[in-house]
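# everything below, folded, please.
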Amino acid sequence: MAQTSSTSQPVPSGTHHQVSRFVIIVSAIAAIGGLLFGYDTGVISGAILFIKEQFRLDSTMQEFVVSSVLVGSVTGAALGGLLGDRFGRRHMIILAGIIFGLGALLTAFTPNLTILVIGRVIVGVGIGIASFISPMYISEVAPKSIRGTLVFLNQLALTLGILLSYWVDYLFTNVSEGWRLMLGLAIVPALALALGMAKMPDSPRWLIMRNRGGQARKVLHQIRGTQNVDAELEEIHSSLATEGSSQWSDLLKPALRLPLMIGIGLAIFQQVTGINTVIYYAPTIMEFSGLKSAGASILATTGVGVINVLFTIVGSWFVDRAGRRPLLLTSLIGMAISLALLAVSFQLPQLASSLGVAVVIILMLYVASFAIGLGPVFWLLISEIYPLNIRSKAMSVATVANWGANLIVAMTFLSIVNALGRPGAFWLYAVLTLCSVVFTYLLVPETKGRTLEQIQEELKTHHLK
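Down below sits the predicted model:
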């Protein structure tokens, strides 16, 4: 299926989409949701070094504090699917910013461990909503010619959020109870997201789905920078008329089995290949390699964050040129090699004297590989492969699977290290990455150069029996 779908279909006459400056601004503001996602993902890696000392946490309790945000994320992803169609993409992004800001304040001013965990769960709800609503909104407002690049803005913002969190962690390393400032500063991007999205338009596709065609036309005029939007409106109306209304049970229909399998499969593989063990526990991994001070570990981790940003930019340049599948396959192969090298590095005693340097270099290779493909392409693909009438629900299911797998990985990493040893843990992630290569090669389609409506027609003819 993947091979036959890689040839772009011709674009119907009159459906050329203009690229306006305004659509880039809209996408950039929505991408602040990715910044929130990234900031909280990264900030806990440094904060946990100090939280564990203040509250005297063993490895199990460290996993619990780190993972508590993921419980909220699963909840937020599920709520986003339920409410995204009813209240619209824009309003849900605004809600995500408000929830995230409240949670950030609660974690910063927490009097005890219980309130800290509750605050982390609330933060997670905001992240869970924003993590898929933001790329979905961008996908629905973007012209097809640069849709991949614009959705990559969300991932770029995510990587910038991670890098920013590492800098903040380092800045407050020697400040008394600096972890409170690390967590509390997330209120700044949360407010920027909520206030910025209040000025943005609703998704034209959502407006049409809610029978508000007049408003949809005005929004398309605004974001396309042209009055010639009739063909695009007609294509959206036609696709929605064919799809009809949707129920959760529609996800099990034959035509949606393949897209659902792709979304859930990539969601799980994105996590079980180990990326968030690196993001959440990067300073801890640095300490494994011999960097003993918290400041040195966090500073080394910052280098990994820089690589994450730079290679996300590289991926954004290639995604609408080379396509989604080549980036995914290149990404996964690079990750598998990196994980194998990491396992070998911890396995060979003769590397002990230079282990810290080796681990930093290999982690950079691993993160670079993730950043050009699996990281952003997963979110891009799930925003593209589902029909409009059920997109919010389907993306919610994939996102719940993603956060659920994230939760399992985060809660088991230190335990797996204790059970299998450091080399064994990374060998396990390497094998799972090879499995994801096979999955991608066999099932994942190419969506470059098509409108969202063309993608739905393509997938209908290749669904699993």
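# every contact and neighbour count from this point should use C-alpha atoms.
Will do.
# how long is stretch 49-61 end to end?
One end of stretch 49-61 sits 12 Å from the other (CA to CA, to the nearest Å).
# so what touches it?
The list of residues contacting stretch 49-61 from outside it, by CA atoms under 8 Å, 6 or more residues apart in numbering, reads 62, 113, 177, 179, 294, 411, 414-415.
# helices - which of those land there?
Counted as lying in helices by DSSP state H, out of the contacts of stretch 49-61, are 62, 113, 179, 294, 411, 414-415.
# the nearest residue to residue 264 once chain neighbours are set aside: neighbour count?
Of all residues not flanking residue 264 in the chain, residue 398 sits nearest, at 4.7 Å (CA to CA, 6 or more residues apart in numbering). Look at residue 398: counted by other CA atoms under 10 Å, it has 26 neighbours.
# my read: residue 398 touches residue 269, true?
No: here residue 398 does not reach residue 269: they are 11.4 Å apart, not a contact under CA atoms under 8 Å.
# shared neighbours, these two?
Contacts common to residue 398 and residue 269, judged by CA under 8 Å, 6+ apart, are absent.
# second input sequence below; structure requested for side-by-side comparison:
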Amino acid sequence: MNDASARPAAPRGAPPSDPPGSLTAITARLDGLPLTRLHLAILAVCTLGLFTDVAEVALSNALAAIFLAPPHSMPRGDLSLLLASVFAGGAVGAPVFGLVGDRFGRRRALQGTLALMAVGSLAAAASSGLTQLTGARVVSGFAIGGFPPLAATYLADVMPPRRRGAMLMLCAGIGFLGASAVILLVQGLAPSPPLGIAPWRWALILGGVLAVIGTILFALLPESPRWLASVGRAEAADRACGRFEDAAGLAPPEGPAG
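Okay, the predicted model is just below:
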């Protein structure tokens, strides 16, 4: 049988007077769920985004080595400006995207950071001069600063309490491998760059592609039910929470009688 009545009811833990979409009820419903495939899908997409985010930051180290050496031999002042551009953008992006996440939702804000990261990465890969490259890296930095705190907030919102810490650490642990991956990629392509394109440009292209993939995948995930409930969108919160309960094979609770 596939209907909801054939499945065990979701653990409630909230007073009967609380409707299914209230913040109290949503919190109790989410916290009572086991770890499901939907939780793991969210973890995977957040980890992909963090991997791309960290790789973008670490690429600055490769750019420093590349542009200091011949044939570029970039003046140290110009190089310092280029390297600082990512962190300057990140300092602004973190609080701005925090406000965006509170206003428009965690998932939408995460999509926004990755979409902007893709634009910045691909623009940097296609840049023809220092000014264009520095401007593109500022755009990337703006997104890079916003993604990690938003991803942590989203994961904390939806993960079961007993697995929350482990899931956050797993996301961070795998995501930070992006730093090693991008350095190894640049070094591996250096002896014979494909199509004659510089390795650092390939790294930016790949980062842009991964960011686009992450943007698309986030569209398939539910918004944080806690956030929806906290802004008074009870029906949407109930539906989003129902996706997690469905993934766990549980029937959503009924509203209070009368």
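# run through the residues that contact the residue nearest to residue 264 of structure 1.
Counting by CA under 8 Å, 6+ apart, residue 398 of structure 1 touches 260, 263-264, 267, 382.
# where's it, which helix or strand?
In this assignment (DSSP states H and E), residue 398 of structure 1 forms part of helix 391-443.
# from the middle of its chain, how far away would that helix be?
Centroid separation for helix 391-443 of structure 1 versus its chain: 14 Å, with CA atoms, centre = their mean, to the nearest Å.
# matching residues in structure 2 for it?
The alignment of helix 391-443 of structure 1 onto structure 2 (TM-score structural alignment) finds no residues at all.
# how near is the residue opposite residue 168 of structure 2 in structure 1 once aligned to residue 426 of structure 1?
Residue 168 of structure 2 maps onto residue 151 of structure 1 when the alignment is built from TM-score structural alignment. Going from residue 151 of structure 1 to residue 426 of structure 1 by CA to CA gives 30 Å.
# compare the two (neighbour count), which wins?
Under the criterion of other CA under 10 Å, the comparison of residue 151 of structure 1 against residue 426 puts residue 151 first, with 29 against 26.
# give me every residue that touches that one.
Contacts of residue 151 of structure 1 by CA under 8 Å, 6+ apart are 27, 135, 138-139, 376, 379-380.
# which of the residues you listed map to contacts in structure 2?
Shared with structure 2 under both residues aligned by TM-score structural alignment, their matches' CA atoms under 8 Å, the contacts from these are 135, 138-139.
# okay, and which of those residues map to helices?
135, 138-139.
# just the buried residues of these.
For these, a burial check counting by 16 or more other CA atoms under 10 Å picks out 135, 138-139.
# in what element of secondary structure is the aligned residue in structure 1 for residue 56 of structure 2 found?
Matched across to structure 1, residue 56 of structure 2 falls on residue 40, judged by TM-score structural alignment. Residue 40 of structure 1 is part of helix 32-54 when elements are defined by DSSP H and E.
# buried ones in that helix?
The neighbour-count check on helix 32-54 of structure 1 (16+ other CA under 10 Å) flags 32-51 as buried.
# tell me the contacts of the alignment partner in structure 2 of residue 167 of structure 1?
Aligned counterpart of residue 167 of structure 1 in structure 2: residue 184 (TM-score structural alignment). By CA under 8 Å, 6+ apart, the contact set of residue 184 of structure 2 is empty.
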